[in-house]
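just coords:
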C-alpha cells in the first residue's frame, strides 16, 4: 500500500455563497434607500415611480436614509470586489515529503498579495479543536503558539469539524486536543 505524503485542502475565505447573497441583498436595499432619499428631496424622477410613499421628509429622515444608502453601496462594492479578488482563498498543506506545513492565502492586491507561512512538521505539537465560543481548528506549535487553520463558519456541523481535525491529526501522527 502506498503511503500518502501530501494532505491538502482548500480554504474558501470570502468565496462563500452566503457572502455573495448578503452583498446582493445589501446592494438592492441600499439602492431602495437611495431612491427614497432622492424622492424625499422633492425631485421629480418620473410618474412611473409611485411605489414609494411621499410621507418621508428630507430632513432628517431622507438625509439619513441617503447616508445609510451610500454606506451600504460602499460595503456591497467592497464585498463584490472581495469576492472577485478571492480574498482569504487558499489552502492548508501538510507535506511529509518536504517535512513542512504550508498555509497559503490570497490577500489584498499589492506587493504582499500572496500570503504563505511555512512551519516544520517537527514544530507541530498537536491539533486543537475549539467548540466554544466558535468552532475552529488550531495548529498548536511548540512554545504554546496556536495558529488558526479553519475559522468560524467554515463547517456547518460539529461532526464535519471533528472529522477534518481527526484527518489532520492522523496524517501528521500527532495528538488531537479538545477545548
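Arrived safely, thanks for sending. Fair warning: this is a prediction, and the values are worked out from it, not measured in the lab.

going forward, measure contacts between C-alpha atoms and count neighbours the same way
OK.

buried ones in stretch 50-60?
56, 58 (16 or more other CA atoms under 10 Å).

ok, and what's touching that stretch?
36-37, 39-41, 62 (CA atoms under 8 Å, 6 or more residues apart in numbering).

also this one, for the comparison:
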C-alpha cells in the first residue's frame, strides 16, 4: 500500500502580465491617427488648393508657412500612431511570470519586437530567488512595481509597465509571491 501526500498549497503560480494591448494605448493610437490624418490633409489641401476635408476649408491657408507646419504635424502624428499600432499588434511587453515548485524553476517571459529573439525568457532555479521587492514612487509620474531579486542578477520587474497598479493589489501580489517562494518581502 502506497501513501500519497497531498498538499493544499498549489505547486505552480502563474501570473499574466499585460503588455501594450491596453485600452489607453488603443485610445491614443486612434486619436493620433485621426488627428494626424486631419493635419496632413489640411496641409495637402493648402498646397493643392483643393478642399480634402469635409468639415473645414484649409484651401485658405498659405502653404508656406501654415501648410508646411500642418503637414509636418500630420506626418509626425501619423508616424507616432503607426509606432503605437505596431507595438499594440505585437503586444510588446506582454507575457507571464511562472513559478513552478514541481520542476523547481521560475520563468519570466515577455514579448519583444521583431526578430529571432522576439520572445524574451529568463529561467532560473527557484532557490536562486532571494527576495521580492516592492518599489513605490509617488508624485507626478507614479510607479508601483514588484521586482524579483535573484542571486547574481539585477532585479527583474514582474509587473506591467505604464499605468500604476493600485497599492492594495501590489501589496497582495507581493505578499502572495513572497509566501509562495518562502522569501522575504522588501520595501514596505
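Here it is on my side, so go on. Since the model is a prediction, treat every value here as computed from it, not as a measurement.

And the helices in the second structure, which stretches?
Under the criterion DSSP state H, the second structure contains helices at 23-48, 68-90, 167-181.

and the direction of the first one versus that of helix 68-90, what angle?
With axes from the mean of the first three to the mean of the last three CA atoms, to 10 degrees applied, the angle from helix 23-48 of the second structure to helix 68-90 works out at 150 degrees.

thinking again about what came up before, just name the closest of the contacts of stretch 50-60 of the first structure to residue 20 of the first structure, please.
Nearest to residue 20 of the first structure out of the contacts of stretch 50-60 of the first structure is residue 36 (CA to CA; 24.6 Å).

how many neighbours does the closest one have?
Residues contacting residue 36 of the first structure under the criterion other CA atoms under 10 Å number 24.

among the helices of the second structure, which is nearest residue 9 of the second structure?
Among the helices of the second structure, the nearest to residue 9 of the second structure by CA to CA is helix 167-181 (8.5 Å).

what stretch of the first structure lies opposite that closest one in the alignment?
The alignment of helix 167-181 of the second structure onto the first structure (TM-score structural alignment) covers residues 158-172.

Comparing that stretch with the second structure, how large is the average distance?
Taking mean CA distance after the TM-score superposition for the first structure, the mean distance separating stretch 158-172 of the first structure from the aligned residues in the second structure is 1.0 Å.

buried residues in that stretch?
161-162, 164-166, 168-169, 171-172.

returning to what we had before: can you redo the contacts of stretch 50-60 of the first structure as a markdown table with distance to residue 116 of the first structure?
Below are the contacts of stretch 50-60 of the first structure laid out as a markdown table (distance: CA to CA, whole Å):
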| residue | distance to residue 116 of the first structure |
| --- | --- |
| 36 | 46 |
| 37 | 46 |
| 39 | 50 |
| 40 | 51 |
| 41 | 51 |
| 62 | 47 |
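
Buried ones among those?
36-37, 39-40, 62.
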